[in-house]
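K.L.:
Just to be clear, the model below is a prediction. Sequence and coordinates:
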Amino acid sequence: MPLLAHSFAGKPLATSVPQSFFDHYVSCALWSSTDDEGTPMDGGDLDLSTEAKDQMLDDCANFIAYCEDLELDWFPEGFEQSAHDFWLTRNGHGAGYWDRGLGDLGDKLTEAAKTFGSCDLYIGDDELIYCH
């Protein structure tokens, strides 16, 4: 399984992020986000800034580490679905861990995702996508 190297505040993190988790997290973020005119960001015309990629990778790594510290199965339905659920849940969308029929695990994963707060995408003056 391909893993991504990453750091937080310039220091390597102990937790590795599966490439498919990161790719699907980014895909869901772009799919569910729009620009100021309401155009979806997943059209392929825009690129993520380096800062956005780094922040998203760090968020994924920290979420995985947080869940592992709590001994939670953070990918009960696969890396791809969990990545989508992490993005959707942390941002308060109408779907996520809580509605997958996972019972107590779904509630705990929802609580874990919400500790990361929301992350909104926007297009900078340089036509790159950023997070805030």
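P.N.:
Received the coordinates, thanks. What you are looking at is a predicted structure, and each value in this text was computed from that prediction instead of being measured.
K.L.:
Only C-alpha atoms from now on, for both contacts and neighbour counts.
P.N.:
OK.
K.L.:
Now do the helices in the chain.
P.N.:
19-31, 50-69, 79-90, 104-114 (DSSP state H).
K.L.:
Of those, which is nearest residue 131?
P.N.:
Closest approach to residue 131 among the helices of the chain is made by helix 50-69 (5.5 Å; C-alpha to C-alpha).
K.L.:
now the helices of the chain as TSV including mean neighbour count?
P.N.:
Below are those laid out as TSV (neighbours: other C-alpha atoms under 10 Å):
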stretch	mean neighbour count
helix 19-31	20
helix 50-69	18
helix 79-90	23
helix 104-114	19
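K.L.:
So which of the ones you listed is nearest residue 11?
P.N.:
helix 50-69 (10.8 Å).
K.L.:
any chance of the helices of the chain in TSV, with distance to residue 12 too?
P.N.:
Below are these laid out as TSV (distance: least, C-alpha to C-alpha, whole Å):
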stretch	distance to residue 12
helix 19-31	17
helix 50-69	10
helix 79-90	21
helix 104-114	22
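K.L.:
Put this next to the first one:
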Amino acid sequence: MTTEGSNHARWKKLEARLDAQAAARHAARVAEARKARESDDARLRAVIAEAVDKAVQGLLAGGAQFSESVQDTSEILEEEAAAPVTPLHAMEPGEWNRHASQYWASRMQATHEPLTMGEFLGRQPSDDGAA
């Protein structure tokens, strides 16, 4: 009985040691994964902050250009685009692109905020965006 009891105690001791080693390995893997994730998050935050800073500086530097483009759009709105000479289905790609950009420039008002797809699709040419 003593041999069986001592074997059982040795197995329990070995099992506890193996469990402790497995727990330590698991904790190390979790810490390594957390460190990698935090590093990725920090890198992503830095890239986003840089992009936002660049965009804000561009807006601040190009504010006059932006207001001029809004005025140009209002002039286009006053002039109705002439009907294309070539039927739409027979247009070449470059001609189609020019016609489409002129068509939408005369119908879409400049917005100061990004639109969701639903807002973009539901927007009417006379809509001021308040609705």
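P.N.:
It's in. All of these numbers come straight from a predicted model, not from anything done at the bench.
K.L.:
For the two chains, what TM-score is obtained?
P.N.:
Once superposed, the chains reach a TM-score of 0.26 (TM-score structural alignment, normalised by the length of the second structure), with 54 aligned residues with a C-alpha RMSD of 4.4 Å.
K.L.:
that older thread, which among the helices of the first structure is found nearest to residue 4 of the first structure?
P.N.:
helix 19-31 (6.0 Å).
K.L.:
In this structure residue 48 of the first structure contacts residue 129, no?
P.N.:
Yes - counting by C-alpha atoms under 8 Å, residue 48 of the first structure touches residue 129, with 4.6 Å between them.
K.L.:
Just want to know which of these two has more residues nearby.
P.N.:
residue 129 (21 against 18; other C-alpha atoms under 10 Å).
K.L.:
hang on, isn't the more buried one packed against residue 122?
P.N.:
Yes - if you go by C-alpha under 8 Å, residue 129 of the first structure and residue 122 touch, sitting 5.6 Å apart.
K.L.:
What is the burial count for residue 12 of the first structure?
P.N.:
Residue crowding around residue 12 of the first structure was assessed by other C-alpha under 10 Å; the count is 12.
K.L.:
again with residue 66 of the second structure
P.N.:
14.
K.L.:
Secondary structure element for it, which one?
P.N.:
helix 63-78 (DSSP states H and E).
K.L.:
and the angle for the helix ranked longest in the second structure with helix 63-78?
P.N.:
Counting by DSSP H, the longest helix found in the second structure is helix 2-61. Taking axes from the mean of the first three to the mean of the last three C-alpha atoms, to 10 degrees, one finds helix 2-61 of the second structure and helix 63-78 inclined to each other by 70 degrees.
K.L.:
The residue most central in space within the second structure and residue 61 of the second structure: what is the separation?
P.N.:
Most central in the second structure under C-alpha atoms, centre = their mean is residue 48, positioned 9.9 Å from the mean C-alpha point. Shown here: residue 48 of the second structure relative to residue 61 of the second structure, a distance of 20 Å by C-alpha to C-alpha, to the nearest Å.
K.L.:
Kindly report the same for residue 12 of the second structure.
P.N.:
For residue 12 of the second structure relative to residue 61 of the second structure (C-alpha to C-alpha), the value is 72 Å.
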